[in-house]
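Q: The sequence and its predicted three-dimensional model are supplied below.
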Amino acid sequence: MTELTVDEGMRLRRAAGIRSMRLGETKVSYVPDGGAQLRPLHLLQDTTAELWAAHPEYLDPTGHLVASMGALLVEHGDRALLIDTGFGPQTLQAPDGPLGTIHGGALLDNLAELGRRPEDIEAVAFTHLHSDHIGWACHPAPGGDRPVFAHAEYLISEQEWDRRDLLEEQGMAEQVATLAPHVRTITDGQEIFPGVRARITPGHTVGHAEYVITGGGRRLIAFGDAVHSPIQIDHPEWSSAFDHDPALTADHRRRLVAELAEPDTFGFGIHFADVVFGHVRQGGTGPAWQPVDA
């Protein structure tokens, strides 16, 4: 394992642009929507100011962790699946807590840059139903009153949808009602698209889903919010303040890190600054998360 290069260090402090990789006949692309600034001590509450002082490469000039916000486009032939839909065309500033600022709005332009229109998307598969993952699925299309992806199926884990009351209690009843007409629930191990299987991994939310994409002898695990920052790959015991069950999430994260170190296995971290695609190398002196771009 090698130390971070200068370029990799810079990438940890900026939100990701469009990045793609191939798995045989399947192409996967990160579709940016925006980004967020997170307060590291509030997000990862087992960390200390001294620790972050020793790892300035993870922090922007204002002392925040930078997170990407967006979606994963999966293309197989003429078919297209989208995993999550970003935050949507809005901005939020929080005075305290883990979240500093969050903004979206670029998803549709970046989807077009990749040669796809919203109507090309046959289904949207959600990792979970937090607002930074369902944004455009609940937002009206420009110039209309229907959501952008209203023609597509919304694939949501059965457990997640069964507990949508938790979202309603958090003031998201309107978003739940918007999603409802399009929902098809999915179960653990179900193939939802050529080479794409759902894997239900509760912890971050009650029914949080990961998606395992295989092709060309390679495997990509889109692990959603099981991990928020690449520094957690080195410290899987550090759970996020956003996790519904921190202990359960930490247990899963340990297994996930080991899995991502297996040959021909890669990960997609939707919030991983500008290192969204990567794999794990263990046993060296540098960071375990190694970004890959092809």
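A: Everything's here; your move.
Q: For the rest of this, base every contact and every neighbour count on C-alpha atoms.
A: OK.
Q: Please enumerate the helices of this structure.
A: Under the criterion DSSP state H, the chain contains helices at 6-11, 40-43, 49-54, 107-113, 131-134, 158-162, 165-169, 173-179, 231-234, 246-260.
Q: List the contacts of the longest one.
A: Read it as helix 246-260. 201-204, 226-227, 233, 236-240, 243, 265-267, 279-280 (Cα atoms under 8 Å, 6 or more residues apart in numbering).
Q: what about stretch 144-159, how long is it end to end?
A: Taking Cα to Cα, to the nearest Å, stretch 144-159 runs 32 Å from one end to the other.
Q: what sits up against it?
A: Residues lying outside stretch 144-159 but in contact with it, judged by Cα under 8 Å, 6+ apart, are 118-119, 121-128, 136-142, 179, 182-188, 200, 206-209.
Q: hmm, back to that, just the ones in strands from the contacts of helix 246-260, please.
A: Mapping the contacts of helix 246-260 onto strands (DSSP state E) picks out 265-267, 279-280.
Q: Pasting the second one now:
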Amino acid sequence: MTSPQRWTFGDVSMQRVIESETPLLSPFEIFPDCTQAHLDANRDWLVPRFQNAADGLLTITIQSFLLRRNGLTILVDSCSGNDKETRARPQFRHAQWPWLDRLAEAGVRPEDIDIVLCSHLHVDHVGWNTRLDNGRWVPTFPNARYLISQREWDYWQAVGAAGLQRAGDYITDSVLPVFESGQAELVGDEHAVAASISVEPAPGHTPGQMMVRLGSGREQAILSADLMHHPLQVRYPDWSTRFCADPVQARTTRRNFFNAHAGTGRLIFPAHFPSPTGGTIERDGTDFGFKFCGEEHACFGHRHG
């Protein structure tokens, strides 16, 4: 059912297209509730795979998920993109990632993409929606429909420039052009993208964040977007990030998700977990851990606080 490079869920196949997988964020920047005591209690599994020993930064993967089903090609999220200027975080400014080359290695050209599914409208999920062409931002995928949650789009229109101060104005260069080209399609909280591929709400991180459910029956998986950013959030489900629009709702969504899927064996693919990304939610008494595909043990530590 799984391999390091490709997964199959019923009649849906999936591959990851990685933009970057490096130490990126301080745990104290992303998680307001994190203390050194928490890190020390989990050091046996954190370092070096999930946290860099030298600078303490957490490894955060920026990636897309490529889905194929009966001739239909779907891209879930489009990373941070190249050549973007108005970015607050240096790693995302004027970047030159070989992401298109990695898409080609998966056997797909930009014009082959039928649907781009935006799980939510954050800077590291919409960048390759567009590319720079003679000084203009144009859709990277000329034949695709870009599916965006109506609730999500309403939120970003309402908050305006104030909501973009932390990240920089990525809406203008990476989202608006797909509306201007007529390729954007707004969808409801629950939407059937295709047979065996559907979206469902996962609010909190953003109001309209969507998860993607693949397959049917026993052969199911969930692309959980930014419901959790790092395995530490599985150990500490009450931790929401500084980037969450509604931290309380994000916490509720995450706990409900863990309670629903822990111990079921269902594969979960968070957007930012490092290789191999996918795994299962496991329960140890009242605690949770994440067990990566092909590994014997889940990421459990000793709770602090």
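A: Sure thing, it's come through. From a predicted model like this one, the values you see are computed outputs, not experimental measurements.
Q: TM-score for the pair, please.
A: Put the two chains on top of each other and the TM-score (TM-score structural alignment, normalised by the length of the first structure) is 0.83; 273 aligned residues with a Cα RMSD of 2.8 Å.
Q: can you tell which of the helices of the first structure is closest to residue 289 of the first structure?
A: helix 231-234 (6.4 Å; Cα to Cα).
Q: Might you quantify the distance of that closest one from its chain's geometric centre?
A: On the basis of Cα atoms, centre = their mean, to the nearest Å, the separation between the geometric centre of helix 231-234 of the first structure and that of its chain is 15 Å.
Q: what helices or strands is it leaning on?
A: Packing contacts for helix 231-234 of the first structure, counted by 3 or more Cα pairs under 8 Å, 6 or more residues apart in numbering; DSSP states H and E, involve strand 289-291.
Q: mind redoing it with 7 Å?
A: Contacts of helix 231-234 of the first structure with other secondary structure elements, assessed using 3 or more Cα pairs under 7 Å, 6 or more residues apart in numbering; DSSP states H and E, are absent: no helix or strand is involved.
Q: That one vs the second structure, average distance?
A: Using mean Cα distance after the TM-score superposition for the first structure, helix 231-234 of the first structure ends up 1.2 Å from its aligned counterpart in the second structure, as a mean over the superposed pairs.
Q: ok, residues contacting that helix?
A: Outside of helix 231-234 of the first structure, the residues within contact range by Cα atoms under 7 Å, 6 or more residues apart in numbering are 238, 257, 287-289.
Q: what's the spacing between residue 294 of the second structure and residue 191 of the second structure?
A: Residue 294 of the second structure is 31 Å from residue 191 of the second structure, where distance means Cα to Cα.
Q: Please read the previous query as pertaining to residue 57 of the second structure.
A: The span separating residue 57 of the second structure from residue 191 of the second structure equals 37 Å under the rule Cα to Cα.
Q: now swap in residue 269 of the second structure and tell me
A: Separation of residue 269 of the second structure from residue 191 of the second structure (Cα to Cα): 19 Å.
Q: For those two, indicate the residue with more neighbours.
A: Here residue 269 of the second structure and residue 191 are set side by side on neighbour count (other Cα atoms under 10 Å), and the busier one is residue 269, at 23 against 16.
Q: follow-up on the earlier one: just say which of the helices of the first structure is most tucked in.
A: A comparison of the helices of the first structure by mean neighbour count, using mean count of other Cα atoms under 10 Å, puts helix 131-134 on top with a mean of 22.
Q: Can you tell me what sits against it?
A: Around helix 131-134 of the first structure, the neighbours that count as contacts under Cα under 7 Å, 6+ apart are 84-87.
Q: In the second structure, which residue range corresponds to that helix?
A: Aligned by TM-score structural alignment, helix 131-134 of the first structure corresponds to residues 123-126 of the second structure.
Q: Superposed on the first structure, what's the mean shift for that stretch?
A: Aligned to the first structure and superposed, stretch 123-126 of the second structure gives a mean residue distance of 0.6 Å (mean Cα distance after the TM-score superposition for the first structure).
Q: How much space separates the spatially most central residue of the second structure from residue 62 of the second structure?
A: By Cα atoms, centre = their mean, the second structure has its centre lying nearest to residue 271, at 2.6 Å. The spacing between residue 271 of the second structure and residue 62 of the second structure, counted by Cα to Cα, is 7 Å.
Q: And for residue 27 of the second structure?
A: According to Cα to Cα, residue 27 of the second structure stands 17 Å off from residue 62 of the second structure.
Q: again with residue 100 of the second structure
A: When Cα to Cα is the yardstick, residue 100 of the second structure and residue 62 of the second structure sit 14 Å from each other.
Q: Over to residue 138 of the second structure?
A: Taking Cα to Cα as the measure, residue 138 of the second structure and residue 62 of the second structure are separated by 22 Å.
Q: One more: residue 289 of the second structure?
A: Going from residue 289 of the second structure to residue 62 of the second structure by Cα to Cα gives 22 Å.
Q: So which of these two has more stuff around it?
A: Taking other Cα under 10 Å, residue 289 of the second structure and residue 62 do not tie; residue 289 has more neighbours (24 against 21).
Q: doesn't residue 283 make contact with the more buried one?
A: Yes - with contact defined as Cα atoms under 7 Å, residue 289 of the second structure reaches residue 283; the gap is 6.3 Å.
Q: Which residue in the first structure aligns with residue 6 of the second structure?
A: Under the alignment by TM-score structural alignment, residue 6 of the second structure pairs with residue 20 in the first structure.
Q: what's the answer for residue 30 of the second structure, then?
A: When the first structure is aligned by TM-score structural alignment, residue 30 of the second structure is paired with residue 43.
Q: now swap in residue 57 of the second structure and tell me
A: The alignment partner of residue 57 of the second structure in the first structure, by TM-score structural alignment, is residue 64.
Q: residues touching its match, list them.
A: Listed by Cα under 7 Å, 6+ apart, the contact partners of residue 64 of the first structure are 37-40.
Q: Tell me how far it lies from residue 208 of the first structure.
A: Residue 64 of the first structure sits 26 Å away from residue 208 of the first structure, taking Cα to Cα as the criterion.
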